[in-house]
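Chemist: Next comes the sequence, and after it the predicted model I'd like to discuss.
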Amino acid sequence: MASQTGGMFRLPAWRRLLQPLGVVTAMSVVNFFLLRLAPGDAAQVLAGEAGAATPEYVVALRAQFGLDQPLWVQLGRYLWHLAHLDLGYSFRQGMPVLDLIVQRLPATLLLMGASIAFAVVVGAALGVLAAMRAGRLLDSLISIAALLCFATPLFWIGLMLVLVFSVWLDWLPVGGMFTVESGLTGWAYALDVARHLVLPAVTLGLFYMAVYVRLMRASMIDVRRQDFVRTAVAKGAPQHRVLTRHVLRNALLPLVTMVGVQASSVIGGAVVVETVFSWPGLGRTAFDALYQRDYNLLLGILLCSSVVVILVNGIVDLVYARVDPRIRLPR
């Protein structure tokens, strides 16, 4: 495994750059055809909203959106505009797709980052506690809690958290990203956003926290049985040094790998969480664009999601190389 990962880091720079570009292009083509397989289009949706729309009006709308062209012509135009960083125009939102994504992307990245950080920190800590008390009551309680979080739907967790912490206790806001009428600035605004972020981030992070708890527990138990750990203990190394420098550092490797693998599913989960909490991110925007058949906007969001996943995996590779001293990045 280490040799394969090291080989990946020894790829030439042009191949490391060409690979993500190829992945993004392939995903763009696949997304284009998948959306075209869905019934209906933006012209039919707008015509239906207009009520008594004539066939001539529908034809005019399809010509305006370029939907009357052959499929291969539409694909060619889409890839040509994509090469020039032109994601098209959202007729439903009345603005360029790129501008809309730039407005909504920071909220989604904030939610993703907070939920992943919560899941990794809490999941790793609980996994270490469960491994240190393997077979005891604390291990059983942590495992049961992790199983419940893993098996419970995200939307139900979100609704229950809102019911408890927003309705009953009135500790946290029900939804949104900030208090609109407050007019806060500076640190007060940051604290207000943090209060609104707690429930969505915890809701999205609980599922992944459960996965990391089980993964960290199994990894810790496996590493503690290795010969190098027994050797360190036999040499009289302090227990905290054995735990942090030998056991914990090596046990983190599978968890770091899993974070990169689950980056795409975090974006998918953000669709549900952003809808429940009215969080103004790309997930909720994609949900609305799907029902409105806003293909340009939906393609732009899917493309942005692919780029985010590739960047997250690149960061994970850097962290992996930092945690595992056997891996060296090229200079």
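Modeler: Yep, it's here.

Chemist: C-alpha only now, for contacts and for neighbours.
Modeler: OK.

Chemist: Skipping its backbone neighbours, what lies nearest residue 133 in space?
Modeler: Excluding the flanking residues, the one nearest residue 133 by Cα to Cα, 6 or more residues apart in numbering is residue 139, at 5.6 Å.

Chemist: who's in contact with the host helix or strand of the one you found?
Modeler: Counting by DSSP states H and E, the element that carries residue 139 is helix 137-151. For helix 137-151, the external contacting residues (Cα atoms under 8 Å, 6 or more residues apart in numbering) are 126, 129-131, 133, 206-211, 213-214.

Chemist: switch to 7 Å and redo it
Modeler: 126, 130, 133, 206, 207, 210, 213 (Cα atoms under 7 Å, 6 or more residues apart in numbering).

Chemist: Repeat that for stretch 16-30.
Modeler: Contact with stretch 16-30 is made by 303, 306, 307, 310, as judged by Cα under 7 Å, 6+ apart.

Chemist: And for the last one, the neighbour number?
Modeler: A count of neighbours around residue 310, defined by other Cα atoms under 10 Å, yields 19.

Chemist: Now it: closest residue in space that isn't a chain neighbour?
Modeler: The nearest residue in space to residue 310 (Cα to Cα, 6+ apart) is residue 20, at 6.9 Å.

Chemist: thinking again about what came up before, among the contacts of stretch 16-30, who's most crowded?
Modeler: Among those, residue 306 has the most neighbours (other Cα under 10 Å), with 21 neighbours.

Chemist: how about the nearest residue to that residue, chain neighbours excluded?
Modeler: Spatial nearest neighbour of residue 306, chain neighbours left out: residue 24 (6.5 Å); criterion: Cα to Cα, 6+ apart.

Chemist: The one you found: neighbouring residues, count only.
Modeler: 18.

Chemist: What of residue 178?
Modeler: Other residues lying near residue 178 total 20 when counted by other Cα under 10 Å.

Chemist: how about it, secondary structure?
Modeler: Secondary structure, DSSP: H, G, I helix; E, B strand; the rest coil: residue 178 is coil.

Chemist: can you tell me how far it sits from residue 77?
Modeler: Distance, residue 178 to residue 77, using Cα to Cα, to the nearest Å: 39 Å.

Chemist: dropping in the other structure now:
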Amino acid sequence: MLRYFAYFVNRLVQMVPIALLIILANFFLLKLAPGDMADVMAGEMGAATPELMASLRQQFGADQPLPQQLLHYYEKLLSFDLGYSFRNGASVATLIAERLPATVLLAGSGLLLACLAGVGLGWLSANTRRAWLRHAISTFTTVGFATPLFWTGLMLIVLFSIHFRWLPTGGLEDIDAEYQGYARLADIARHMIMPVLSLAFFYLAIYTRITRNAIKEVQGMDHVRTARAKGLGELRISIVHVLRNALLPVVTVTGMQVGSILSGSVVVETVFAWPGLGRLAFDAVMQRDLNLLLGILFCSSLVVMIANIATDLAYARLDARIALK
């Protein structure tokens, strides 16, 4: 365990310059976008004098040269200050802390469901002798991958919320009901069903195909033939000797999909009015809230980098031949 901890700390130190470069790239890319918060507020007021615009930009710090703004932002980060959202009247750290659990719940559940279902379908497709079943799995997963996230979400709403009236159309929970304890957990679970299914359905095909191809490759290896020659049962060989080694590509894809699923959650959170970081980022873009958007992008980047470290640790755990350096 000590070498795992040392590797984790070493990778965290290596993340520091990468994080600084990410902040630099995000800052200048956002500054290239036309307009700022002062323009948005002036548009909402219908008109604004040059004096008012100058006053707003001075209040937001947008009147300073770009290098000075960037340096000021770095200085605040060193004191663990992500800035202040003038639009929402709260600190960026507070807004992110309020929305982060909902996004982690949605993205984590969607990724876990896609991974488990994809591995299961991939294993079934690789081991079944029924051609129609293989074709059915391939067709099902391909349709999921080819279907846009927003369309899947809208169709689920039309079917289960409007037509059958089984599930709520959106939100994290029914606030008016004031549920407590297990009743609240059950209410949140009902609200999660459609968003999680929408997110998982898109990534299901990736896991299914990677698992199937990996199993087919591992089935021809020497250790599998040796296990079969020893008289072990096919089910035990398939699960213990084949599936465990076939999980390495799945772990790789999972680490890579963290960033993708966070971006996909923006669409799902918008469709289902899910109060997460994706919805907050969308609102920040529309309002030109630079401080809030920079904070969300920075935190999302940290999550992706930590997920990559966790992927390397899982690799070393599954395959003893891989050395941590």
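Modeler: Right, received. Where do you want to start? Keep in mind the model is a prediction, meaning the values are calculated, not measured.

Chemist: Any chance you could compute the TM-score here?
Modeler: Taking TM-score structural alignment, normalised by the length of structure 2 as the basis, the two superposed chains have a TM-score of 0.95; 323 aligned residues with a Cα RMSD of 1.8 Å.

Chemist: Could you check how far the equivalent of the residue nearest to residue 133 of structure 1 over in structure 2 is from residue 140 of structure 2?
Modeler: In structure 2, the residue equivalent to residue 139 of structure 1 is residue 134, according to TM-score structural alignment. Counting by Cα to Cα, the gap from residue 134 of structure 2 to residue 140 of structure 2 is 10 Å.

Chemist: which of those two has more neighbours?
Modeler: Neighbour count, other Cα under 10 Å: between residue 134 of structure 2 and residue 140, residue 134 has more, with 18 against 14.

Chemist: on that earlier part again, what's the matching residue for the residue nearest to residue 310 of structure 1 over in structure 2?
Modeler: Residue pairing (TM-score structural alignment): residue 20 of structure 1 is matched to residue 15 of structure 2.

Chemist: can you check residue 69 of structure 1 too?
Modeler: Alignment note (TM-score structural alignment): residue 69 of structure 1 maps to residue 64 of structure 2.

Chemist: now swap in residue 258 of structure 1 and tell me
Modeler: With TM-score structural alignment defining the correspondence, residue 258 of structure 1 maps onto residue 253 in structure 2.

Chemist: now swap in residue 32 of structure 1 and tell me
Modeler: Per TM-score structural alignment, residue 32 of structure 1 is aligned with residue 27.

Chemist: Kindly report the same for residue 114 of structure 1.
Modeler: Alignment note (TM-score structural alignment): residue 114 of structure 1 maps to residue 109 of structure 2.

Chemist: Quick check: buried residues in the helix or strand containing residue 7 of structure 1?
Modeler: Element membership for residue 7 of structure 1, per DSSP H and E: helix 2-9. By neighbour count on 16 or more other Cα atoms under 10 Å, the buried set for helix 2-9 of structure 1 is 6, 9.

Chemist: Show me what it is in contact with.
Modeler: Here helix 2-9 of structure 1 has contacts from 327, 328, 329, 330, using Cα under 7 Å, 6+ apart.

Chemist: pull the longest helix from structure 1.
Modeler: Ranked by number of residues, the top helix in structure 1 under DSSP state H is helix 186-224.

Chemist: Structure 2: matching residues for that helix?
Modeler: Using TM-score structural alignment, helix 186-224 of structure 1 lines up with residues 181-219 of structure 2.

Chemist: So what's the gap between that stretch and the chain middle?
Modeler: Averaging C-alpha positions (Cα atoms, centre = their mean, to the nearest Å) puts stretch 181-219 of structure 2 13 Å from its chain's average.

Chemist: How about stretch 220-234 of structure 1?
Modeler: Averaging C-alpha positions (Cα atoms, centre = their mean) puts stretch 220-234 of structure 1 34 Å from its chain's average.

Chemist: ditto for stretch 99-108 of structure 1
Modeler: Relative to its parent chain, stretch 99-108 of structure 1 has a centroid offset of 14 Å by Cα atoms, centre = their mean.

Chemist: Tell me which residues of that stretch come out buried.
Modeler: Going by neighbour count (16+ other Cα under 10 Å), the buried part of stretch 99-108 of structure 1 is 100, 101, 104, 105, 107, 108.

Chemist: if I look at the alignment partner in structure 2 of the fourth one, how far off is residue 311 of structure 2?
Modeler: Same thing as residue 105 of structure 1. Aligned counterpart of residue 105 of structure 1 in structure 2: residue 100 (TM-score structural alignment). Distance of residue 100 of structure 2 to residue 311 of structure 2, given as Cα to Cα: 21 Å.

Chemist: Next, the contact list for the residue minimising distance to the centre of structure 2, please.
Modeler: The centroid of structure 2 falls nearest to residue 262 when counting by Cα atoms, centre = their mean (2.5 Å). Neighbouring residues of residue 262 of structure 2 by Cα under 7 Å, 6+ apart: residue 107.

Chemist: and it, what pairs with it in structure 1?
Modeler: Matched by TM-score structural alignment, residue 262 of structure 2 corresponds to residue 267 in structure 1.

Chemist: One more: residue 239 of structure 2?
Modeler: The pairwise alignment with structure 1 assigns residue 239 of structure 2 to residue 244, based on TM-score structural alignment.

Chemist: what's the helix or strand for residue 32 of structure 1?
Modeler: Using DSSP H and E, residue 32 of structure 1 falls in helix 13-37.

Chemist: check the fit of that helix onto structure 2 and give the mean distance.
Modeler: After superposition onto structure 2, the mean distance of helix 13-37 of structure 1 to its aligned counterpart is 1.6 Å, using mean Cα distance after the TM-score superposition for structure 1.

Chemist: In that helix, which residues are buried?
Modeler: 20, 24, 25, 28, 31, 32, 35.
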